[in-house]
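Peer 1: From the sequence below, what's the structure:
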Amino acid sequence: MSPATLSRRLANLEFELGQLLFARSPTGYALTKEGRVLLESCTSIENGFSALSSSLEAAAEEPTGTVRVATSENIANLILLPRLPNFLARYPLINIDFQTDVQPVPLHAREADLAVRVSMPERGPFKVRTLGTLRHALYLSGEIISDGQEINLGVIGWSENCQSLPIARAAMAHRYWRESSVRVSSLKGQVAAAQAGLGYAYLPCLVGDHTPGLVRIDGPENYLSQDIYLILHDDSIEVPRIRAVANFIRDSLHETKDMLAGSIIGMGSDA
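Peer 2: Coordinates of the predicted model:
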């Protein structure tokens, strides 16, 4: 809904309750003490309805419905989507909504049924399972290597708002690091910059090994390594459609564990 509509509905809710739920300021809205109390109560109610819905769905014989999966674009595009046709042939009544936003989808708000991440979830009623390891290495354009121009290049930088990311910190700690005239804010940008010959790219092996024109220069030993977690709500694992998708994701990442760990070279080759 539009900001105006949302603001009007919040004002109506406060009027009906006789309580100020939000403190307004030029920078936005913040919950008041009364608002936090109401939020806690509403969360309990929502969780109760979700548990009831899950128990009813668990009684269904045929898995059916939509499952929202929050994951990275690379895991979705390179691992899950290529294996999805076989899954859908087996479960034709299940729909999967992949959410690959750069910012993590908040699981507490139940905006996703399950998530595949390289970070542990926030505190809450979640089940967590480790699915594999995502390893990183250093890549460079094959054309740059052929021309012998790599000697003057450094590791491609990350934008200032991304420098708290583990991959950005690892790149800045590399011996090839130097202040760069080019910084980007996404893995796609890192790949494009490396393909253009702007420097070395510190990338997940899953990405770098399967990008045309890039050659692995070093790693993955002694480079960034991250566990991959499957995260579900406690009350959803018994829902047939969610359990089926969770098993599909588990099996898909197990099949590709060598790709994730950098043990299999794709389109490029070791230098």
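Peer 1: all contacts plus neighbour counts: C-alpha atoms, from now on.
Peer 2: Fine.
Peer 1: Would you mind giving the secondary structure of the residue nearest to V118 when sequence neighbours are not counted?
Peer 2: Using Cα to Cα, 6 or more residues apart in numbering and skipping the chain neighbours, the partner closest in space to V118 is I228 (4.6 Å). When classified by DSSP: H, G, I helix; E, B strand; the rest coil, I228 comes out as strand.
Peer 1: now the other sequence, so there's something to compare against:
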Amino acid sequence: MADWENLRHFMAVGRNGTLSGAARALKVDHATVSRRLAALEAELDVMLVDRLPRSCRLTAIGQQVFDQAVTMESAADGVARIAQAAHTPLIGKVTLSAPPVLVAHLLAQYLADFRYLYPDVRLSLAAQAQQVSLSRREADVAIRLVRPEETGSFARKVGTMAFGLYARRDYAHREAPDRWQFIAYDESFADMPQQKWLLGIAGARPVACELSDISGHLIAARAGAGVAGLPCFLGDADPDLMQVGEDVPPFSREIWLMVHRDLRRMSSVRAVMDFVVALITQHGGFSA
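Peer 2: Coordinates of the predicted model:
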């Protein structure tokens, strides 16, 4: 097996293109880099680098060795992150990205409880309809309404959010479905599953208004503007609203909790994940 220090010096040559550049990057002298490179070539019994007058160029086999070494380096860094996470105290900032409806109407209501349980963890809630990248550290933990496919991350289904049609209790046309008017999203949300579901129910009946977020739909329905498709945990909790429509096709969204594998065992991140799971599983408005 090749000596790791020799490989590390070789990678520096491959990245910088010269022995002197590698030496500066590693904060060693030129001779050390040259010696380490020669030692690696002797170990492997292959020529890895063409030494040109002003630069170094990887040979064909050198490029293959370089690519494998980079993969080894990445794996070693991952081991270090996992070890660090295991010893990280229950302190620091954790960013949780979640759909706006869950941030505004569920998570934000329990921030005081979280703070009481974990006074040294600062929970930063990001209400984001779009997906974020955990690998680029755009968030530490994410809640998504579709099954995540990002590589390098751990995902777990934590519940299901059912939807229903809701209208104000004294909505003028509540007992006349053929005269219903609907509260929908604008055209930029045409591909959103709940928009397709709602418009499929509406059919030829008119859309009374369009709003870009679910909180606006709730307020408009409460004001009597029309019939809205709302998460049941939201509509059922509002005393001014009631569920309408007996033959409405069922619709729901899965709730997935996602974290990068390297952060999964970090104490502060684990605390946030456990708190989210407890909220959703214990809340009466969600199913398994």
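Peer 1: now what about the TM-score between them?
Peer 2: TM-score of the superposed chains, computed with TM-score structural alignment, normalised by the length of structure 1, equals 0.70; 221 aligned residues with a Cα RMSD of 3.2 Å.
Peer 1: Looking at structure 2, name the residue matched to the residue nearest to V118 of structure 1.
Peer 2: When structure 2 is aligned by TM-score structural alignment, I228 of structure 1 is paired with I255.
Peer 1: For that match, give me its contacts.
Peer 2: I255 of structure 2 makes contact with 143-146, 157-161, according to Cα atoms under 8 Å, 6 or more residues apart in numbering.
Peer 1: most neighbours, which of these?
Peer 2: I143 (27 neighbours; other Cα atoms under 10 Å).
Peer 1: Structure 1: which residue goes with that one?
Peer 2: The pairwise alignment with structure 1 assigns I143 of structure 2 to V116, based on TM-score structural alignment.
Peer 1: repeat for L230 of structure 2
Peer 2: With TM-score structural alignment as the criterion, L230 of structure 2 lines up with L203 in structure 1.
Peer 1: How far off centre is the strand or helix carrying that match?
Peer 2: Using DSSP states H and E, L203 of structure 1 sits in strand 201-204. Centre-to-centre, strand 201-204 of structure 1 and its host chain are 16 Å apart (Cα atoms, centre = their mean, to the nearest Å).
Peer 1: ditto for stretch 246-258 of structure 1
Peer 2: 16 Å.
Peer 1: Give me the buried positions along it.
Peer 2: Neighbour counts over stretch 246-258 of structure 1 (16 or more other Cα atoms under 10 Å) mark 246, 248-250, 252-253, 256-258 as buried.
Peer 1: do the same with stretch 99-109 of structure 2
Peer 2: 99-103, 106-107.
Peer 1: hang on, the earlier thing: CSV for the contacts of I255 of structure 2, including secondary structure and distance to A221 of structure 2?
Peer 2: Output for those, formatted as CSV (DSSP: H, G, I helix; E, B strand; the rest coil; distance: Cα to Cα, whole Å):
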residue, secondary structure, distance to A221 of structure 2
I143, strand, 26
R144, strand, 25
L145, coil, 23
V146, coil, 26
K157, strand, 30
V158, strand, 29
G159, strand, 26
T160, strand, 23
M161, strand, 19
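Peer 1: what ranges do the strands span in structure 1?
Peer 2: For structure 1, strands defined by DSSP state E occupy the ranges 22-25, 28-31, 65-70, 94-99, 114-117, 126-141, 157-158, 183-184, 201-204, 214-218, 225-233.
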